[in-house]
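A.B. asks: no sequence on this one, just coordinates:
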C-alpha cells in the first residue's frame, strides 16, 4: 500500500492512531505515514465556498493618477484670484441691502452654488444679518414681500442659523386653508418655495403642504412646457425636482451650476470667471491629494492581494472631496479617503468573502488590537488586518506627535463597534434571520460606517472637542439618511450577491407591504430624518464642530446623490465616471 510522509512537528506520536502505518519512528522523528484511503479523504475535502460580488476593476491606474498635472497652480493665478475676489467684495455691499434685498440674496445664493462663498464669509454674514433685522426679525410687513424674497430669504437665513418661523408663508393659503392658485403664476417664487420647504423641521405642516404643492405644480408645468423660454429656469426646475438643493453635495452642485449659470441671461461675467478659476485651482490641490493617496494605496497592495474586494480609491476620494472640498482641508480629506478605502474592503470581507468562523476571529482580533493575534487568521485576513492596523496606527501617531493627543483607545472602540455591527449582520445572513426594521436600522446605522469615519476623522484631524450630545444626534441622523439612501439604490444588487435583507425587505417582511409601498415608506423616513437633522445642525455654534458636522451631512448627501438609481459605486457607469472626470481630471473653461 502506497503512503506519503507528512511533517507534523507539533504533535506527539508516542501512541500511533488506528489506520496509521508507523515505520522507523525514531529514525524519522515526528513524521507519520498515512495510508492511501486517508490521503484520499484529505485531498477530496470540499474547499471553502466563497461568494463574490464580481466587482469590476478600477477605472484609474496608478500610472495615470501619478501623471496628473494642473496648469492653474502658482503665484500668477493666485494674483488673478486675489484681484477677482476684491472686485466681488465690492458687489457684496451693505448699501444695497435696504434698497434691493432680493438682489443681495440672489448674489449670496449664486456665490454659494458657484462654490466661492467660502472666500466671503464675513461679508455674507454681515449682509444676511442686516436682511434679517430689516425684513424678517420684526415680522410686521412680511405679507407684503414677494414670494421669491420670502422663500429665498427663509432658506438662506435658516442655513446660516437664523430662526425664521414657517408662519411667514401663511399668506400663500386662502380662507379655506388651501394654497392659492395664484402661487402657480410665479415660477421663480414657486421654485424658491419648493427649495425652502426642505429646510423644514418637525411639525411644520405648512412647509410640508408647500413642498407637495410646488412639487406637483412644477412637475406639471415642466411636462407641459409651461415654464417659459429661458433655458436656465427650465434647467433649475428639472434639477431641483430630481434632487433638492439641500440634499445635494455642494461640490457636485458647483460642477453643475457653473454650466447652468453660464447660460443665464443675467449672468455676471466676474462671478463666472472667479468660479471657474477657483474650481481649477482647487482641483489642482485635489489632484495632489489624490497622487499622494494613490502612492499610499499602491504601497498597501490591497488592490492586488485582496482582489475580491472593491478597488475604489478615486471613488473614495470623490466622497472625501464632496465632504470637505475646501483647500485648507487636505488633511481631513486624505484621512477620510483612507478610512473609506479601508472600510470598503473590510465591508466586502464581512458581506461577501469571509466565512462565519473567519469573521468571528477577525472581529476578536480587531477588538484586542493585538498584532500577535493575527496568527489565528487566514492569510488574506492577515494582509487586511496588518494594512489596516498599520494605517490607523500611523494616523494616530501623527496626531500624537502633532497635537499631543493619545487617541488610540478611542479609535479602537470605534473600529470594534463597527466590526461588531458587521458581525451581527453576517450572523443574520448565515442564520437566515430577517430582523425587524427597528433592529436593522439600530445596527446598520453603525455598520454603514459614518460614525466610524467621523469619529476617526475628528481624532486624526482636530484637537477641539465636539459637544458630544449634539454631534451624536447629527451623526445619527446623517447615518440614517446614508443607510436608507444606500438601501434604495443597492439592496437588490447586494441581495443577489448574498447579503442580509435591507430596510426595504425588513419593512416588507414585517408589514406585508409591497416593494413599491416599502420604498415609499423608506423615502418618507429620509424626509423626516432630514427635518431632525435641520434642527440639530442649527444647535451647533463651534466653528471646528461645524466642519465635521458639515462633513457628516455631506456624506449623507453624497449617498443620496450616488445611489439615486442604482449602485454606481460598486459598478461605476458612464454617468458616475463623468462626475469623476469633472471633479478631479478636467478643468473648467
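C.D. replies: Structure's in. What do you need? Small disclaimer: the values here were computed from a predicted structure and weren't measured.

A.B. asks: can we go C-alpha only for contacts and neighbour counts from here?
C.D. replies: OK.

A.B. asks: Other residues contacting stretch 372-384?
C.D. replies: With C-alpha atoms under 8 Å, 6 or more residues apart in numbering as the test, stretch 372-384 has contacts from 302, 305, 306, 346, 358, 361, 362, 365, 385.

A.B. asks: Need the contact partners of stretch 174-187.
C.D. replies: By C-alpha under 8 Å, 6+ apart, stretch 174-187 touches 172, 173, 189, 190, 210, 213, 214, 217, 218, 227.

A.B. asks: Could you do stretch 440-455 as well?
C.D. replies: 336, 339-340, 343, 411, 414-415, 417-419, 421-422, 424, 475-476, 478-480, 482-483, 502-503, 506, 548, 551-552, 555.

A.B. asks: this is the comparison structure:
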C-alpha cells in the first residue's frame, strides 16, 4: 500500500460513542471532507542516512586486537584497582574509582569497586575541616562515591559541613578542588539533608568568585560543573567530556578500555518518518535518548526497545498535540485503551497505521520478555491509565499566572521544585530501592537525559546545535583517548 502523508479529502463519518469523554462533550457527530489540521512546523530530519551508515561501516570503528586483547586490558586495569585497594592511601583509591566511573568503564569492575568502598566505609572517615588544612576534596569525594554506590552514609558522619563564616578562609586558601568536590557531592542530597543545600550555595558562590583568577584548564572544569553537575549529566556525554578534558591524567590501560567502549557500533531502524510527514522524524535522536537512559553495552536489547518506544511516543505526541482532530482523538484513545488487534472504531488511515505499529511492537516486546524472563507484561499494557494530552502552557507560564510572579521568580520556583524532585530520585535510587541496580540507574538516567536533551532549548523538536554536536561526538566522529 502506498502511503500518503496527507489525509484524504474525504473520509467516513465517525460512529457515536458512549464513552464518558464523548458524553461530556455532548457534541453531534461531525462529517468533514477536509478537516482543519495544524502544523508545528518541525524542521525536517537533517541526517543523511546513506552517509551515516557508510561512516559507521568504516574500519576505524573496529576494535584492534579483538576480545582477547580487551580482556587482557581489563585484567591490567583490575590489577591496578585491586592493588590500590590493598594500600593505605584512601584519597588515591577514591580518585581512581571516581576516574573509572566518570570514564564510563566502572561497570567492568563493579565487584571490586563495591568491595573497596565497603572497606572504606568501615574505616574512620577522612578528616574534613575548613578551620585547618584538612582534605575537604577527599572527604566530599568519599561521601559522594559511597552514596552513588548505595552504601548508607550521612553527611553528618562523613562531612563536617562548615559554617558560612568559614567561606572566607576557603577562598583565601583558593581551595578550588575542595569547593568543587563538595559542590558535586551536595547534589547527592536526600530530602532531609539541609546542610548539603547550604554547602551547595556557598560553594557555588565561592567558585564563581574565584573563577576569573583560575588557569584556563581549571576554569573550564569549574564552568562545566556550575553549568550542570556531573550527577545530572548523561553518563556517556559526561564520559566523553571527561576523557578529553583529563586525557593526560588517565592511565594507558584505562584509555584503551575507553577506546573500545566508544567504538562499539550501533544501529537504528527507520521507517515511521516516511509514513507520517506531519510528525517529527527523529530516529537518531530517539536512539540518543535511549542510550542516555541505558548505556551499558550489555543492555543492548533494552536500548533497542527504548528507541522504538521513544520514537512511537514522539509520533503519538504529534498526533495528539498537532495533527489529529478532536473526534479522531476520542476514538483513537478508546481504541488504545481496549488494545484490540483490529480497533472497532472507524479511524483515518494515518491513525490505523500508527495503531498497527504500536500493537505489533508491544506484542513483539512482550513476547521477547516472556521468552527470556517468563513474565507476561501484556496485562500491564491493558491496565495502563490514560494520559491527558493537548496543548498546555509551560510550568513557568502557569506559575506566573497563578502566583502573579515575574518570570525570574517563577524560574527560581521551578528550580526549587526540580531540586526537591532530584532529592526524591536520589533517595529512591540510592537508599531504599526495591528493584535491580540497572533499573534504578535507568530511572536516574531518564531524568539526566531530560537535562541533556532540553538544555538550552528543544533538542528533540529542533535538534540542531548542541544536540547534533552531542550525537556527532558520541557516535560519528573518530575517537581516540590517546589524543588530547
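C.D. replies: Structure received. Worth saying up front: this structure is predicted, and the values here are computed from it rather than measured.

A.B. asks: which one of the contacts of stretch 174-187 of the first structure is nearest residue 95 of the first structure?
C.D. replies: Checking these against residue 95 of the first structure with C-alpha to C-alpha, the nearest one is residue 189 at 24.6 Å.

A.B. asks: any idea how far the residue nearest to the closest one when sequence neighbours are not counted is from residue 134 of the first structure?
C.D. replies: Spatially, and ignoring its direct neighbours in sequence, residue 189 of the first structure is nearest to residue 148 (4.1 Å; C-alpha to C-alpha, 6 or more residues apart in numbering). Using C-alpha to C-alpha, to the nearest Å, one gets 17 Å for the distance from residue 148 of the first structure to residue 134 of the first structure.

A.B. asks: neighbour-wise, which of these two wins?
C.D. replies: More crowded of residue 148 of the first structure and residue 134, by other C-alpha atoms under 10 Å: residue 148, with 19 against 14.

A.B. asks: In the second structure, point me to whatever sits opposite that one in the alignment.
C.D. replies: Correspondence of residue 148 of the first structure to the second structure, assessed by TM-score structural alignment: residue 137.

A.B. asks: Contacts only, for that match.
C.D. replies: Contacts of residue 137 of the second structure (C-alpha under 8 Å, 6+ apart): 177, 178, 179, 180, 181, 182.

A.B. asks: Residue in the first structure paired with residue 218 of the second structure?
C.D. replies: Residue 218 of the second structure maps onto residue 233 in the first structure, by TM-score structural alignment.

A.B. asks: Next: residue 92 of the second structure.
C.D. replies: Match for residue 92 of the second structure (TM-score structural alignment): residue 103.

A.B. asks: What helix or strand is its match located in?
C.D. replies: helix 101-113 (DSSP states H and E).

A.B. asks: and what of residue 578 of the first structure?
C.D. replies: With elements taken from DSSP H and E, the one containing residue 578 of the first structure is helix 574-580.

A.B. asks: Aligned counterpart of residue 506 of the first structure in the second structure, please.
C.D. replies: When the second structure is aligned by TM-score structural alignment, the residue opposite residue 506 of the first structure is residue 398.

A.B. asks: And for its match, the neighbour number?
C.D. replies: Residue 398 of the second structure - counted by other C-alpha under 10 Å - has 13 other residues nearby.

A.B. asks: now residue 267 of the second structure
C.D. replies: Residue 267 of the second structure: 10 neighbours (other C-alpha under 10 Å).

A.B. asks: what range in the second structure matches the helix holding residue 578 of the first structure?
C.D. replies: Using TM-score structural alignment, helix 574-580 of the first structure pairs with 465-471 in the second structure.

A.B. asks: what distance separates the matching stretch from the middle of the whole chain?
C.D. replies: Taking C-alpha atoms, centre = their mean, to the nearest Å, one finds stretch 465-471 of the second structure lying 15 Å from the centre of the chain it belongs to.

A.B. asks: So for that stretch, what gets flagged as buried?
C.D. replies: Within stretch 465-471 of the second structure, the residues that qualify as buried are 467, 468, 470, 471, counting by 16 or more other C-alpha atoms under 10 Å.

A.B. asks: Among those residues, which one lies nearest to residue 243 of the second structure?
C.D. replies: Nearest member of those to residue 243 of the second structure, counting by C-alpha to C-alpha, is residue 470, at 14.3 Å.

A.B. asks: And the nearest residue to the closest one once chain neighbours are set aside, how far from residue 291 of the second structure?
C.D. replies: Excluding the flanking residues, the one nearest residue 470 of the second structure by C-alpha to C-alpha, 6+ apart is residue 237, at 7.2 Å. Residue 237 of the second structure sits 10 Å away from residue 291 of the second structure, going by C-alpha to C-alpha.
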